[in-house]
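Visitor: just need the structure, nothing else, for what follows:
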Amino acid sequence: MTTDSPVISCRNAWKLFGPNPRQYLKSMPAGHGYEDIRADGYIAGVKDVSVEVAKGEMLVIMGLSGSGKSTLVRCFSRLHDITGGTIEVEGQDIMALPEKELIELRRSKMGMVFQSFGLLPHRTVLENVAFPLEMRGQDRHARRERALEVIKLVGLEGREEYFPRELSGGQQQRVGIARSLAIEPDIWFLDEPFSALDPLIRREMQDEFLRLQAMLGKTIVFITHDFDEALRLADRIAIMKDGAIEQCDTPDQIVMDPQTEYVRKFTEDVDKAHVVHASVLAKPVNGHAVEGDPIAGDRTIHQIARQLVSDPREHLPVAGKDGKIMGIMARQEALEVLLGDSANG
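Guide: Just a heads-up that it's a prediction; the model follows:
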């Protein structure tokens, strides 16, 4: 994740479904809740959402069915027109773009992958991957070269002439990912891309996805209803309910400090030691003695469990990626994350 100016900036966005949504939003009483809006004959698909996505960040949007996560992402690409608020992509107000410019923005900047693979059954892997380039009017040689490049990138080299029916579910999903990568998008939208896969294949696809992101550094908005998947993939997680974002934070902060009861229910069965990193527990040195080898801040509490149990130091130095001491971690606090309530027993 980087700290550049946001690629996507969403401010007080609303998407209401109903007979006259814009007029209704203008006259809607302040503080009107989701059920109040519903009683008035409208559905708040997106309810006063403000969120930003930084360059190179992977924002995972999650929630139960009907929470508004897919609707919000469709607003980001203006597949839905918002009812109120603003959404900017790379500084452009997408609601103000003429249709021709909007189509060009989608074609040149955005890649999309959905749960249903949407492959063309009578076209080979190579032809499926090259299809968006064909639609763009690229010549046969250039699109073949680019298609072969991304097919290799997703690990399907040697299967270029296979048809979708000859591939496993995981391989078909790789074709869908390759097809969206073929246009070299800066922004990548993925709507529950792995949810139809078996658990083992799903895990493999997550590994592959993390590998691709490490190589390509795309700006990604990823939708899932699986909290474990969100924790594994996200730089930040936005948890939605009734069209609104309940909390948007890093995985560490979501599990350490859930802001609402709804978010807490998502986190209550999570093994925090597998999620929380040493850097999150690090506090300023403030005169404490810093002795011995430091712990890498990007290690989870689970990964340093043996050291926590055996190391007698009350405070452990924590180092950043540059190797410099960034703070100290109280051993007792880390043990409480590792062992839960039993740490105080």
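Visitor: use CA for all of it now, contacts and neighbours both
Guide: Will do.
Visitor: what about A282, how many neighbours?
Guide: Burial of A282 is recorded as 21 neighbouring residues (other Cα atoms under 10 Å).
Visitor: please name the residues that touch it.
Guide: A282 is in contact with V318, M326, G327, I328, M329, A330, counting by Cα atoms under 8 Å, 6 or more residues apart in numbering.
Visitor: chain neighbours aside, what residue packs nearest to the fourth one?
Guide: Computed as Cα to Cα, 6 or more residues apart in numbering, the closest residue to I328 that is not its neighbour in sequence is P317, at 4.3 Å.
Visitor: and that neighbour, how far from E333?
Guide: 14 Å (Cα to Cα, to the nearest Å).
Visitor: then V51?
Guide: Distance, V51 to E333, using Cα to Cα: 31 Å.
Visitor: let's see this one next to it:
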Amino acid sequence: MQNPKVSVRNLYKIFGRNISEAEKLLAEGLSKDEVFARTGHVVGVNNVSFDVAPGEIYVLMGLSGSGKSTLIRLINRLVEPSSGTINIDGENIAALPQSELVKWRRRRVAMVFQSFALMPHRNVLDNAAFGLEMAGAPRKAREARAMEVLNQVGLETYAAKFPAQLSGGMQQRVGLARALAVDPDILLMDEAFSALDPLKRVEMQGLMLDLQSKQQRTVLFVSHDLEEALRIGTRIAIMEGGNLVQEGTPHEIITRPANDYVRRFFKGVDTSRYLTAADLLDPGLNGHAYNGGPRLAAHTTLPDAMKIVLSIDQPVGVFDATDRLLGSISARSLLVKMAQEARHV
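Guide: Next comes the predicted model:
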């Protein structure tokens, strides 16, 4: 990746006193459970490397204890790394002295928490303006900016209300407004919507995507919900036992899962809507089955492919970006593939 916004290399977080001993055992291939049994040290993040592009929503997924929340907190050093580098716009944040780190946080990064973390004695406007207040912004300027972001999240008429007077979804909107008010380059979101009911959760996902389409911030988003990750993620990184076990686009994760751990996330999720024409080829038809009729680009989405394939009684050719015939889709192959993805057999 050229010019990543965030570039993490060989990042470790080990909780304990003899970090070098634990790192040595990890390098020998021991698991976090084996390291704990031998040393009593807890492995939070194990030799993780990844890049995040400017304007990308990079989703960190994993089960409880996988290291995803620890990893996102290492990015802004709410948790101190044991070793490794965290380069943001070429600057190694892991090496910043505390005084410079505080200044950097105020200028460049904001975080949205699962628990909302609002101050109950402050009204919505003051909560939204809190980060600017900590940065020393004058009252008039910070309140004007807070009202601007409250308008963006649909809460301008609630500025004088207090958190206890708001629903959970509204409280999380205030938390998002507070983060946006400081105009951060990077937005860190740790299970930000998981405390909401399903309808509010989808609503907040939609709001975030709408804001992202206009503002193009770099977002690192922690989730344990595959549906959420697939909906909002530009790319998804899946964590297990402190390790990053797979990284890719939603389509890559769905169509080429790295192992059974990744596949288990798909249980109960209909992933057929992420299929493309290249995934729907009929193995029983060779290239000669295409006789010059309708054709589809390999990246054509399933809904668009269905409109063509199910409307005619002949195979449809699928071509890559170089106009090379990849194969053909029949009505049968399309329906079989959809059924397989829906049931995950």
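Visitor: any idea what the TM-score is?
Guide: The TM-score (TM-score structural alignment, normalised by the length of the first structure) is 0.87; 333 aligned residues with a Cα RMSD of 2.8 Å.
Visitor: just to revisit the earlier point, for the helix or strand containing the residue nearest to I328 of the first structure, packing partners?
Guide: Per DSSP states H and E, P317 of the first structure falls inside strand 315-319. Contacts defined by 3 or more Cα pairs under 8 Å, 6 or more residues apart in numbering; DSSP states H and E place strand 315-319 of the first structure against helix 278-281, strand 295-296, strand 325-330.
Visitor: now the ones you listed as a markdown table including mean neighbour count and distance to H80 of the first structure?
Guide: Listed next are these as a markdown table, based on neighbours: other Cα atoms under 10 Å; distance: least, Cα to Cα, whole Å:
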| stretch | mean neighbour count | distance to H80 of the first structure |
| --- | --- | --- |
| helix 278-281 | 22 | 38 |
| strand 295-296 | 20 | 44 |
| strand 325-330 | 21 | 44 |
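Visitor: how about the helices of the second structure, start to end?
Guide: Applying DSSP state H to the second structure gives helices spanning 19-27, 32-39, 68-75, 98-108, 124-128, 130-134, 139-152, 168-181, 198-215, 226-232, 250-255, 260-264, 302-309, 331-343.
Visitor: average offset of the fourth one relative to the first structure?
Guide: Yep, that's helix 98-108 of the second structure we're talking about. Taken over the aligned residues, the distance from helix 98-108 of the second structure to the first structure averages 1.1 Å (mean Cα distance after the TM-score superposition for the first structure).
Visitor: tell me what that helix is packed against?
Guide: Using 3+ Cα pairs under 8 Å, 6+ apart: helix 98-108 of the second structure touches no other helix or strand.
Visitor: contacts for that helix?
Guide: Under Cα under 8 Å, 6+ apart, the answer for helix 98-108 of the second structure is N76, I93, G131, A135, V182, D183, P184, D185, I186.
Visitor: got the buried residues for that helix?
Guide: Using 16 or more other Cα atoms under 10 Å as the test for burial, helix 98-108 of the second structure gives L101, R105, R106, R107.
Visitor: which residue in the first structure aligns with the third one?
Guide: In other words, R106 of the second structure. Under the alignment (TM-score structural alignment), R106 of the second structure pairs with R107 in the first structure.
Visitor: please tell me how far its match sits from I183 of the first structure.
Guide: Applying Cα to Cα to R107 of the first structure and I183 of the first structure gives a distance of 8 Å.
Visitor: cool, H141 of the first structure as well?
Guide: 15 Å.
Visitor: ok, the two, which is more surrounded?
Guide: The neighbour count for H141 of the first structure versus I183, taken as other Cα under 10 Å, is higher for I183 (23 against 9).
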